[in-house]
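K.L.:
coords please:
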Amino acid sequence: MKKRKIILNLAMSLDGYIADTQGGFDWIKGDGNTDLNTANKWDYNKFLEGIDIVVMGKRCYDQGFLEDFKDKTVYVATSESLVDTENIRFINGDICSIILAECKKEGKDVFLFGGGILIDAFLKADIIDEYIIGIIPTILGEGRPLF
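P.N.:
So this is what the prediction gives:
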């Protein structure tokens, strides 16, 4: 059985931030020139084919980042008590342990989607197997740093 990997895949500013001071991602859109877009350099759809679990925080979930994950199991870290749906599992507790247990089962890799608080937990637990970091050519100056 192939070991499932936990893969962190996100965008980061030149100065190391993954979100602005409000937790937003509008800065990722750039200036309208699409020559350097990730889609032109990297096959996102192929990446999605290699995963079957997505892990995200409640803020990311609330922002509607689910369109690409309809056929995946999505784990949402939250402090709220919410009811699971067909493919969404709300986790109020130690999500790192739950995902590590999932990694011991047969399946594809795990996409650590974000946000920052969730990523911090995985970094502190030292359980991220692979980092895919797209560097956006902008300087935010402040916000949520990745490291």
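
K.L.:
use CA for all of it now, contacts and neighbours both
P.N.:
OK.

K.L.:
distance of the most centrally placed residue in the chain from Leu8?
P.N.:
Centroid check for the chain by Cα atoms, centre = their mean gives Phe113 as the closest residue, at 0.8 Å. Distance from Phe113 to Leu8, counting by Cα to Cα, to the nearest Å: 6 Å.

K.L.:
Likewise for Leu140?
P.N.:
Distance, Leu140 to Leu8, using Cα to Cα: 21 Å.

K.L.:
now Ile91
P.N.:
For Ile91, the distance to Leu8 equals 19 Å [Cα to Cα].

K.L.:
For this protein, just list every one of the strands.
P.N.:
6-13, 17-19, 51-57, 73-77, 88-91, 109-114, 130-136, 144-145 (DSSP state E).

K.L.:
To compare against the first, here's the next sequence to fold:
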Amino acid sequence: MNRPVFFYGAISLDGYLADANDQLDWLLTSDLNGVETFSEFDQQIDTLVMGRITYDWTLQATDNAPLYPNKEKFILTHQPKKVTPPKTHFVAQPVVDLITSLKAKSGKGIWIVGGGQIVTTLLAENLIDALWVQIVPVLLGSGKPLFPSGNYQQRFTVVDRTAMGELTELHLKRNV
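P.N.:
As a prediction, the model looks like this:
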């Protein structure tokens, strides 16, 4: 099967996914000027993988609205919830094992949502095929980096650049 694995997300100009307090206020006030690429991206995926912090933050930010109800969601955590929404799976297995098993099943693409440590772990194993990175023109000075230190050196090819209001999105594919 070999389903593709994608990262789609925004970072500050200095490379952070969130500030030091796991907040995204700096992102949520961004003006996209009516331009968006997510709907096209969304058609390519049917599965999401994210860490527990990202999952909890997203639920809080959306007032506990159903999170992507038509897609399978795998939440990496050692503290599973007792009640799980439909199509939501709390898993404690290593992310490389999870992604390897998901890639072997039929389906569309797999979206890695947030989580710099998850992203770099998968990059180190050559398991991310493409990146969509929106760059927000704000400097945070500290926070959670998209690319923490690690052993994942590789080269990507720029497929597209999109101006999204004040943001710039880079669409990159891993060189094989």
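
K.L.:
Give me the TM-score for this pair.
P.N.:
Between these two chains, after superposing, the TM-score reads 0.83 (TM-score structural alignment, normalised by the length of the first structure); 141 aligned residues with a Cα RMSD of 2.1 Å.

K.L.:
hang on, the earlier thing: now do the contacts for the residue nearest to the centre of the first structure.
P.N.:
Leu8, Asn9, Leu10, Val54, Val55, Met56 (Cα atoms under 8 Å, 6 or more residues apart in numbering).

K.L.:
Aligned against the second structure, show me the partner of the fourth one.
P.N.:
Translated: Val54 of the first structure. When the second structure is aligned by TM-score structural alignment, Val54 of the first structure is paired with Leu48.

K.L.:
Go ahead and confirm its match touches Lys108.
P.N.:
No - with contact defined as Cα atoms under 8 Å, Leu48 of the second structure does not count as touching Lys108 (10.7 Å).

K.L.:
So for these two, which sits in the more crowded spot?
P.N.:
Under the neighbour definition other Cα atoms under 10 Å, Leu48 of the second structure and Lys108 were set side by side, and Leu48 has more, 20 against 17.

K.L.:
Any figure for the gap between that one and Lys87 of the second structure?
P.N.:
Distance of Leu48 of the second structure to Lys87 of the second structure, given as Cα to Cα: 10 Å.

K.L.:
Overlap in contacts, the two.
P.N.:
Common neighbours of Leu48 of the second structure and Lys87, using Cα under 8 Å, 6+ apart, are Lys71, Glu72, Lys73.

K.L.:
Export these as TSV, with columns for distance to Leu98 of the second structure.
P.N.:
Below are those laid out as TSV (distance: Cα to Cα, whole Å):
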residue	distance to Leu98 of the second structure
Lys71	16
Glu72	13
Lys73	12
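
K.L.:
just the buried members of those residues?
P.N.:
Buried members of those, counted by 16 or more other Cα atoms under 10 Å: Glu72, Lys73.

K.L.:
now, among the shared contacts of Leu48 and Lys87 of the second structure, which is nearest to Leu127 of the second structure?
P.N.:
Nearest to Leu127 of the second structure among those, counting by Cα to Cα, is Lys73 at 18.0 Å.

K.L.:
In contact with that closest one, which residues are there?
P.N.:
Thr47, Leu48, Val49, Met50, Lys87, Thr88, His89.

K.L.:
I'd say Phe7 of the second structure and Ile112 touch.
P.N.:
Yes - contact between Phe7 of the second structure and Ile112 holds when scored by Cα under 8 Å: they sit 4.9 Å apart.

K.L.:
Please enumerate the shared neighbours of these two.
P.N.:
Common neighbours of Phe7 of the second structure and Ile112 (criterion: Cα under 8 Å, 6+ apart): Val119.

K.L.:
now the helices for the second structure?
P.N.:
Taking DSSP state H as the criterion, the second structure contains helices spanning 25-28, 38-42, 52-61, 95-103, 116-124.

K.L.:
Nothing else from me, thank you.
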